[in-house]
Structure formats: structure tokens, C-alpha cells
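Engineer: Sequence and predicted model, in that order:
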Amino acid sequence: MSLALTLCLAATAAIAWGLWRAVEWLWILPRRLERALRSLGLQGNHYRFPYGDIKDDARLSLEARKKPIPLSHRITARVVPNLHRAFDINGSNKLAFSWFGPYPRLIIMDPEMVKEILNTKSGNIQKSRINPFAKFLASGVATYEGEKWANHRRIINPAFHVEKLKCMMPAFTICCDELITRWENQTSVTGSCELDVWPEFVTFTGDVISRAAFGSSYKQGQRIFELQFEQGELLMQTIRSLYFPGFRFLPTKKNRRRNEIHREVIALIKGMIKQKEEAIRKGEARTDDLLGLLLEYSQRHSNEDVDHSKNVGLTTEDVIEECKLFYFAGQETTSILLTWTMVVLSMHPDWQERARDEIFEVFGQNKPDFDGLSRLKVVTMILYEVLRLYPPGPFITRQIYQESKLGDFILPAGVQLLIPIILIHHSKELWGEDAEEFNPERFAAGLAKATKNQLVFLPFGWGPRICLGQSFSLVEAKMGLARILQRFKFELSPSYAHAPSMVLTLRPQFGAQIILHRL
């Protein structure tokens, strides 16, 4: 057999194999999974080759984003119109399924099933690995599984213990001082001003995470934040479409930009790490912040006496990925929480006054301290209620990699699981008839009483993978809000348009224009 014929046959076989895999992925497997789900009595849309519900979901999202909504907390139809519609059409027994391309996505609102999913330690149900572009934004402890996840979690967890949070208070205070001074300068002439608080809080929380976790300033990390924000926008575009295997290797304009951002972020973080290491050697930097802990374990990994097979340390690449994750997540969650809190307290001035009265009762005109923040009951109730109505991450996804029992169902491999946090938080069945109203009193007796011990409050997730930085975020939010309420009253500007929108997280599409009045 000639070489040319051999190569031709090999190429033909490769093409045939590729076509068969494509047919199996886009036609045979979806049909088999749909039959399996319907045989269990589950309801959902029929699979449509090859995009499933992606195009309809994109159309619904585009329509929802065209205009703002009336000023209220009934936001689910705008934020997640596809999930809202899925339950309107197919929802039964708190379950329905839709299609993310060829993958059936089971949408679950049953608290017991949610608890089972988030509490599982089985390797059968894991984070989805379908979209490789997500790694360009961040991976780290939030995306790892198994022993690697457990190891990273164990290493990072001490950075967010109560005693470490107390040590971070000076950094919080400095950042708050800069925010308040900036706002006071803008109100110095007339005693009031209008500003968009969303970018203000992006700067504030970026400064906090930089100083408290990495020992640097916002100015030093500003370029990283800008690049991560752009990377997030690019990732959202891929999430709204079907990813075909190998697409990330094509030299498209967006793919080139993703790689450029990734390389620049890596270079910036490497520079920050080098600077931190040098400062530690000179005794000029803390070693008990997040970056200090990561570097300590990285050095252990490079020690010749370490048994690398036990995975007890961190590589330099591991440190970089954890930094990317916390630069993004550490800023995003709290900036969104503070933004929606300002909007909501502008809508409900009576609660704004109640929070201010409590803050003056606890601190007077003094700057807040850690112990005092823990006594702010009304402020805590308000923050919980804002997190309920405007959760930073509107849903959580998982994927079944091996046949698994969930509740009363045996689900096949290939099924995605989606926990619609925002629908659960707004459910009248789970929270009562006032579920879409702002009522912080529901948390007056604590979380357990508010939720009747059901797993229906999920702003930071739950179970073994609950957000490591939740205490950090809440302390930061309390500190920032307390300082603002000590110095200002605020109301919505006439130019504000109520438009909560899903872009990786729940953001104000047209900004959050607030009028500040100096006290």
C-alpha cells in the first residue's frame, strides 16, 4: 500500500470518526437523555438540534434588556427570563428542564434536592467543565474538585478567620476614609451631588481586596481589575452560545484578545508576587494575609524535602490562579451588594433611617470597629434582605458525570443541574406572599427562623463549597454602609433606571444614580 493511499485512508477514518462523535454529541446523546428524563415524569422543552434553547434564551434576554422595569423588586422576569419562562410552562414539583445546547439542564427549586446537590462529596456531581474559556477569567479553589480542592481550601481558609478579619480592619478603615473624603469633596459646594455609586463601589471594594488580602493598593491592582472585567464580558458572550470543542484554539479576534488579557494578567500578578516576596524578605510586609499564606505554601512546595505526591503545597501557577479568583470574586460580590443596598435604601427611606439610628447608637460619630459591627442587627437584617432580593450570583450549576440518585430520581450522566437562586429567593411558596417585597424584619430572629430551617437562602452558596469570603464581604459591606450612613442621606436620582441585569453577576445595567445629601 502506497504512503499516499495510507494517508488518505487515515484522513478518511479521522473525518468519519469526527463526524460520528459530532452526531453522537449533537443528536444521539440528547435524544437518549430526553427520553430518560421524560420517563421519570419530568417536563421540559423538546431538544432542537443543535442549539437547544440557547437562541430562544438569547432572544428573551435581549428583549428583557431593551428597557428598564418599574421601580419594584419583581425582577426575575428581567434578570432570568429563560428560567422564569421554563417554570411558567413546564414547572411541576419544583422541577423543570431546558436545553443548553445538547445538554439537558434540570432546573431545581426543591430545597431538599438543593441541599443534596450542594452537600455532595461524590465525584459523580461536579462543577461543569463544558466551557474552557472560564479558566481565562479565574479558576482556583472555586473550580477545583477532589483532593486539589480540599488542599487549596485548607490552605486559604485561615486567611478569613475572625482574628484575621480583625487584623484587616485598618485596611478597611483607610479605604472607607478615601471613599468618604471623595464624596465629601463632591458635596462640598452645595451639600449634595448626584453620582453613579456602582463604579464608586467597584473602586472601593477593589481597594479593600488589594490592601487587605494582597498588601497592595487599588492603583497597583487597577489594571488587573480592568482586564478581569473585560475578560468577564468576553466570557459572558460564550456562555450565551454553544461552545464547539477546539474553538478556543482558532485565531479569531476575540480569542486573540482573551489570550492577550490572560498573558497580561499573569505578568502583572507575577510582578506583584515578586514585589511581595521582596518586601517579606526585608520585613516590610505582612505574611498573614491571603497572598502571604499562598506564598508560604508555595515555598513549601519547592522545598526538596516535600513529598510532591501528597500535593501538600502550591505551585507558582496555583498562587496566580488563586490571586486571579480573589481579585475578581473579592471585588465583584461586595461592590454589587453595596450598590443594590444603596438603591434599595433609597426606595425605602424608613429603613435607611432605622439603620442610621442604629449606627449612631452603636458608634456615634466614631469610626466603626470590628466588635461594634457585630452588634448592628438592623444593618445585618437589611444586608440579608438585599442579598435575598438581589443575589450577586443568580444561579449555581453542576453536572452529572456518572449516573446518580438525586431525591427520588436516578439521573443519567450528561445532565446538567441548575439551582436558580434568584427564583428560590423570590418564591412565594418558600418565603410567603411578601416574597417580592423588601421586608428585613423576616430576618429579625436570625437566618434559621427566616428560612424555617430550609435551604432557601443561598447568596454565598452552601455546603462544603460555601464561599470562603462571605465573612470578609459582610464585614466590608457593614463597614462601608456604616460610614456612608454616618455622613450622608441619599435618594434615587430622577435619572435612575431600574434595570437589574445578569452579566456573570447581577449588575445595574444603566448604573445606579444616587443623590447624596451631607448630614
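Structural biologist: Structure received.
Engineer: Please count neighbours and contacts with C-alpha atoms only from this point.
Structural biologist: OK.
Engineer: what packs against the helix or strand residue 97 falls within?
Structural biologist: Element membership of residue 97, judged by DSSP states H and E, is strand 95-100. Applying 3 or more C-alpha pairs under 8 Å, 6 or more residues apart in numbering; DSSP states H and E, one finds that strand 95-100 makes contact with helix 81-90, strand 103-108.
Engineer: so residue 406 sits right up against residue 113, yeah?
Structural biologist: Yes - using C-alpha atoms under 8 Å, residue 406 is in contact with residue 113, at 6.7 Å.
Engineer: where exactly do the strands run in this protein?
Structural biologist: Along the chain, counting by DSSP state E, strands occupy 95-100, 103-108, 125-126, 192-196, 396-400, 404-406, 409-411, 416-419, 488-492, 500-503, 505-508, 513-518.
Engineer: can you state the direction angle for the first one and helix 81-90?
Structural biologist: Yep, that's strand 95-100 we're talking about. 130 degrees (axes from the mean of the first three to the mean of the last three C-alpha atoms, to 10 degrees).
Engineer: still on that earlier bit, nearest to residue 177, of the strands of the chain?
Structural biologist: Nearest to residue 177 among the strands of the chain is strand 488-492; the distance by C-alpha to C-alpha comes to 13.8 Å.
Engineer: pull the longest helix from the chain.
Structural biologist: helix 316-347 (DSSP state H).
Engineer: circling back: what about residue 406 and residue 113, which has more around it?
Structural biologist: Taking other C-alpha atoms under 10 Å, residue 406 and residue 113 do not tie; residue 113 has more neighbours (18 against 13).
Engineer: Tell me the spacing between the residue most central in space within the chain and residue 505.
Structural biologist: The centroid of the chain falls nearest to residue 393 when counting by C-alpha atoms, centre = their mean (4.6 Å). Here the criterion is C-alpha to C-alpha, to the nearest Å. By it, residue 393 lies 5 Å from residue 505.
Engineer: likewise residue 253?
Structural biologist: With C-alpha to C-alpha as the criterion, residue 253 and residue 505 are 25 Å apart.
Engineer: between the two, who's got more neighbours?
Structural biologist: Ranked by neighbour count (other C-alpha under 10 Å), residue 253 and residue 505 place residue 505 first, with 20 against 8.
Engineer: Pasting the second one now:
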Amino acid sequence: MIFIYLIIALVALLYVYLTWNFNYWSKRGVPGPKAKVFLGDLPNGIMRKQNVAYDFQKIYKEFKAKTPFVGIIQMRDPRLIILEPELIKDVLIRKFHYFRNSEFSDMIDTEQDPLFAKNPFFLKDDEWKEKRAEITPAFTVNRMKALYPLIQDVSTRMVKYIANESKKSKPCDARELAAKYTTDVVSNCIFGVDAESFTKENAEIREMGRKLLSPSTIVFIKLVLIGSFSILKKFMKVQFTKMEIQQFFVDLMKQALKYRDENKVQREDFLDYIIQLRNKKHINELEMASHTISFFSDGFETSSIAISHALYELANNKRVQDKLRNEINNNRDENGQLSFEKLQEMSYLDQVFHEALRMHPPLVTSSKMCSENVDLEYDGKKVTVEKGINVYIPILEVHYDPENFLEPKKFHPERFDDGAMKDYVDRCVFMPFGGGPRICLGMRFALLQSKAALATIIGNYVVTVNQKTQDNPFVIDAAEFLNIKTGGLWVNFKPLN
């Protein structure tokens, strides 16, 4: 009998512990949904029946017309979702000092994961500022222009690959095609090596790149637990990538350095910039490797997602595709090539790509951790965000809000015409690369390689949607952290005469 009472007491204590914060927001007058025991208000973060993005979608639709912010419970810890663009601007820009750090900053194991620990995404406070200042000069216009011939070379190989695949009368997964392309581009621009993604099945760099940003089940479980029980940050750290994968890229960097030293090779690429950093600031080998892995991971994954979605939307919109092809043809030189300057000047290509980013941002939700108590206020409603609280920005829902974009479900690149881009960015309703001081470092490079890929493909092929693409291709894979669609985005390529 005593054993039964003990069990009941333990269950009661667990229930009290799990529900202790359930009235956190109601006590502060902040509206929110009714949390469920253990699951909180983001059940798909645990159950994974759908992508957690759909939990944010449900909350956004329910509360957007009622309040500028929503208090939620993630498992048992309080979180805040920002719904109003003016408050998003506060978090990203005006009150950036209070939200300058990522929620992942305290999670990473600096001993087991020393390379990722130096990634600017994970760094915080002054260390983040210092590393960002080191990396920023790597993305100047002049350096992008110097890298453009390397990107053109990979684009040519991609066209040949598409031609060979088209002869087999098989559809192509736009996501995998784009991933092969970005892997080859980034490998070329960082390490000066051909990843051979278009010529070899299961090319080694491509496979390692795939694993680099594919967290294991154990990592996922740890992230859920830490994200839900913030106290665990002190005891449980996360190794995002296995050491053998990190070591592969370290060895790749060492080999590239050795080859350049022995053969007196000089190329104005990212590795050349890292070598300059080594000579000027005496950064060590670990820091050099961390920078190269950061360049690699940032350059291939999100760009491949963006390119694949743009290809799908073009395949599904003949009018837009034809209009873009006309612009491409009008800007080619006598050899059929697009110069770096012409690529930058192509306004409709820019509109097409940004519209694809609006509809399919690689990161659907962004989170910031509050580092000091701060008040957020809008339209007479105020909330105090306490130190340690995570604040969520539902990027995808803001991009699809009809108050921000007319007919948001329609692929309409012209909405970015006549300088509208600046207005959308200034109002913080368009955030595919984030916003404020911590906006994506590699944005300029991502735009360059992505637009070069689209211009090359549309300039040489008519793209259509293959029937293998599911009826609702917008469903985000439940197991993914990024905006990757279930079942793939399958397209057909028909060569132009």
C-alpha cells in the first residue's frame, strides 16, 4: 500500500513540475493557447506527426487579430511568439542589444564540438562581434566577382548533367540537383577542389555535406529536452556533428593549404581570405577550420533549398518562366554568357528569386534569447520579457500574412518591383535571411550562386512539374529543421533549340 502511495505522490510531483509554469503568461495578462501536459503548445516538436512549423501556423492564425504577441509553453518553459512586424523590428533591430544571442549559444559542447562552437551562429556577445568582423570582408563585391568564373564553371557542368539525365527520360528532384550544384560551388570556392557531385554517384564531399547538417535522433532528443527544460543547459551539451565528419573537412582544408603552399597557387577565394587572416591575426588551425566549415555549411544547404523552390515555382508558372527567359536572353553577350555585372543588373531574376524566398524561406521560424529584462509594447499592450526567455519570430507566417503581402499564396515576382524590396525589409515583413545586425553573413554569396544557377537552367531548358511531385508539394517534412518539402520537388527539363 505504501508503494502505491509513493507512486501516486511521484506522479503528482511530476505533474506539478510539468505544469508549474502553465499560468506564467496568464498571470502577466498575455494571451495564449491552453498548454497540454508534457507537450506544451508545440506538440509536433515532440510527436513529429507534422513539422513544428504547423504548430506556429495554428497559433498565428488564432491570435494574430487579437494580440501583437502570444505567450506559449514549450513542454514546460514559457516562450513568446511575436506577431506584429513593429515588435519584430524591436527584437531584430531597435532593441537588438537585449536579443543579440541565439538560443543555441549555451547548448553546444565546446569540447566535443570545437569547430561548430566557433561558428558565428552559435557565438554570443563580444565573441560574436569579433568573429563576424573577421568574416565580413570575405563577402565583398570584388571577392564575389573574383569567384564568379568558378560559379560559371560549375553551372556549365550542371547543364551537362541535366542533359545526360534528360536523355534517360527520368524526372529530376530539384532539391538534389540544387544540392549537387551548391556542394560543387562551395567546395570550389572554399577548398579549390571539385566535389564531383555531377560525375560520381555518392561523391564523398556531397555525402559528408549531407551528414554535416543532418542531426541524429540523439541530437534531436537533446535539443527538445534542453529547449523545453532550460535548466538542462547547465548539465547537457549537444554535439551537433560527429567528430569524424568534422575531421573530414579539417583534413580537406589541410590538403588544400598544403597544395597551395607547395605549388605557389594564388586564388582570390574564401581559402585565400582565411590564409590572409592567419597571416594578419595569427588565428590558429582550429579557427581556420571552423571558418571553412562555417562557409561550407552556410553556403550549400540553405542555398540549395532556395534554388529548388525557385525551380519548382518557375516550373509551375509558365508566364513567369517565359518572362525570365526573355530577360536572360536580352542580357547575354555574343558568346551566350552572362557577365557578373549583367547578372547583378537583371531585375526580374532578382524579383523571381526573392518571391521564391518569400514563399519558401529556408528557416521558417527564428528564435532569439532575451539576455536582459526588457519591455515590448505595441498599441497600448505591453509585456516584460524576462532574461532567459526565448522569443520566436514566425517568418513563414509573416510572409504569408495578407496584411503584409497581397494574395500571399500566389507566386507573383512583380510584387518586388519598383523598389518594394526595401519597404518590405524595412518593415520586417520579409526576412528570408533574418534581419538586423545578425542577418545572414553569406547572403551576398547565396544570392550570387543561386541566381547564377537559375539563369543557367532557365536559359537552356524549359522546366515543367513532373507528376511524381505530390498533390500538395508545400508540406514541410516533419523530421526536418529547415524548410524541406516531403516527397521532393520533381521537375522535367526540355532543352531549348
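Structural biologist: That came through, no problem. Nothing here was measured: the structure is a model prediction, and the numbers come from that model.
Engineer: Any idea what the TM-score comes out to?
Structural biologist: After superposition, the two chains reach a TM-score (TM-score structural alignment, normalised by the length of the second structure) of 0.83; 460 aligned residues with a C-alpha RMSD of 3.1 Å.
Engineer: Show the contacting residues for residue 314 of the first structure.
Structural biologist: 152, 294, 297-301 (C-alpha atoms under 8 Å, 6 or more residues apart in numbering).
Engineer: In PyMOL, select just the buried ones from the residues you listed.
Structural biologist: Those of the contacts of residue 314 of the first structure that count as buried under 16 or more other C-alpha atoms under 10 Å are selected in PyMOL with:
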select buried, resi 152+294+297+298+300+301
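Engineer: what's the burial count for residue 8 of the first structure?
Structural biologist: Other residues close to residue 8 of the first structure by other C-alpha under 10 Å number 12.
Engineer: for residue 58 of the first structure, same thing?
Structural biologist: By other C-alpha under 10 Å, neighbour count at residue 58 of the first structure equals 15.
Engineer: now swap in residue 103 of the first structure and tell me
Structural biologist: 23.
Engineer: before we move on, what about the one 5 residues further on?
Structural biologist: Using other C-alpha under 10 Å, residue 108 of the first structure is surrounded by 24 other residues.
Engineer: Test my guess that it contacts residue 114.
Structural biologist: Yes - contact criterion C-alpha under 8 Å: residue 108 of the first structure and residue 114 qualify, at 6.9 Å.
Engineer: Identify the contacts common to those two.
Structural biologist: With C-alpha under 8 Å, 6+ apart, residue 108 of the first structure and residue 114 have common neighbours residue 419.
Engineer: tilt between the strand holding residue 97 of the first structure and strand 103-108?
Structural biologist: 150 degrees.
Engineer: Strand 95-100 of the first structure against the second structure, how far on average?
Structural biologist: Following the fit onto the second structure, the mean deviation recorded for strand 95-100 of the first structure is 1.7 Å by mean C-alpha distance after the TM-score superposition for the first structure.
Engineer: so where is that strand in the second structure?
Structural biologist: Using TM-score structural alignment, strand 95-100 of the first structure lines up with residues 69-74 of the second structure.
Engineer: what about the matching stretch, distance to the chain center?
Structural biologist: Its chain's C-alpha centre and that of stretch 69-74 of the second structure lie 23 Å apart, by C-alpha atoms, centre = their mean, to the nearest Å.
Engineer: How about the longest helix of the first structure, which residues are buried there?
Structural biologist: 316, 318-347.
Engineer: Any figure for the gap between the aligned partner of residue 348 of the first structure in the second structure and residue 458 of the second structure?
Structural biologist: Aligned against the second structure by TM-score structural alignment, residue 348 of the first structure finds its counterpart in residue 317. Here residue 317 of the second structure is placed at a distance of 12 Å from residue 458 of the second structure (C-alpha to C-alpha).
Engineer: For the stretch 301-450 of the second structure, which segments count as helices?
Structural biologist: Under the criterion DSSP state H, counting those that start in this stretch, the stretch 301-450 of the second structure carries helices at the ranges 318-331, 340-345, 347-359, 395-399, 420-426, 443-460.
Engineer: returning to what we had before: CSV please, covering the strands of the first structure and showing distance to residue 236 of the first structure.
Structural biologist: Output for the strands of the first structure, formatted as CSV (distance: least, C-alpha to C-alpha, whole Å):
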stretch, distance to residue 236 of the first structure
strand 95-100, 14
strand 103-108, 18
strand 125-126, 21
strand 192-196, 24
strand 396-400, 15
strand 404-406, 29
strand 409-411, 28
strand 416-419, 17
strand 488-492, 29
strand 500-503, 6
strand 505-508, 10
strand 513-518, 25
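Engineer: now for those strands, which one comes closest to residue 280 of the first structure?
Structural biologist: Nearest of these (C-alpha to C-alpha): strand 505-508, 35.2 Å.
Engineer: Quick check: the closest one compared with the second structure, mean distance?
Structural biologist: Compared with the second structure, strand 505-508 of the first structure is 1.3 Å away on average (mean C-alpha distance after the TM-score superposition for the first structure).
Engineer: okay, and that strand goes to which residues in the second structure?
Structural biologist: Under TM-score structural alignment, the match for strand 505-508 of the first structure is residues 482-485.
Engineer: what comes into contact with the matching stretch?
Structural biologist: 305, 360-364, 473-477.
Engineer: closest to residue 183 of the second structure among those?
Structural biologist: Nearest to residue 183 of the second structure among these, with distances taken as C-alpha to C-alpha, is residue 305, at 12.2 Å.
Engineer: if we can go back for a sec, under the alignment, what does the residue nearest to the centre of the first structure map to in the second structure?
Structural biologist: Aligned by TM-score structural alignment, residue 393 of the first structure pairs with residue 363 of the second structure.
Engineer: do the same with residue 209 of the first structure
Structural biologist: So, by TM-score structural alignment, residue 209 of the first structure is matched to residue 186.
Engineer: Likewise for residue 116 of the first structure?
Structural biologist: In the second structure, residue 116 of the first structure lands on residue 90 (TM-score structural alignment).
Engineer: Skipping adjacent residues, who's closest to that match in space?
Structural biologist: residue 96 (7.0 Å; C-alpha to C-alpha, 6 or more residues apart in numbering).
Engineer: what sits against that neighbour?
Structural biologist: Residues in contact with residue 96 of the second structure (C-alpha under 8 Å, 6+ apart) are 90, 436-437.
Engineer: Tabulate the helices of the stretch 301-450 of the second structure in JSON lines, adding columns for mean neighbour count.
Structural biologist: Shown next, in JSON lines, are the helices of the stretch 301-450 of the second structure (neighbours: other C-alpha atoms under 10 Å):
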{"stretch": "helix 318-331", "mean neighbour count": "17"}
{"stretch": "helix 340-345", "mean neighbour count": "15"}
{"stretch": "helix 347-359", "mean neighbour count": "22"}
{"stretch": "helix 395-399", "mean neighbour count": "25"}
{"stretch": "helix 420-426", "mean neighbour count": "14"}
{"stretch": "helix 443-460", "mean neighbour count": "21"}
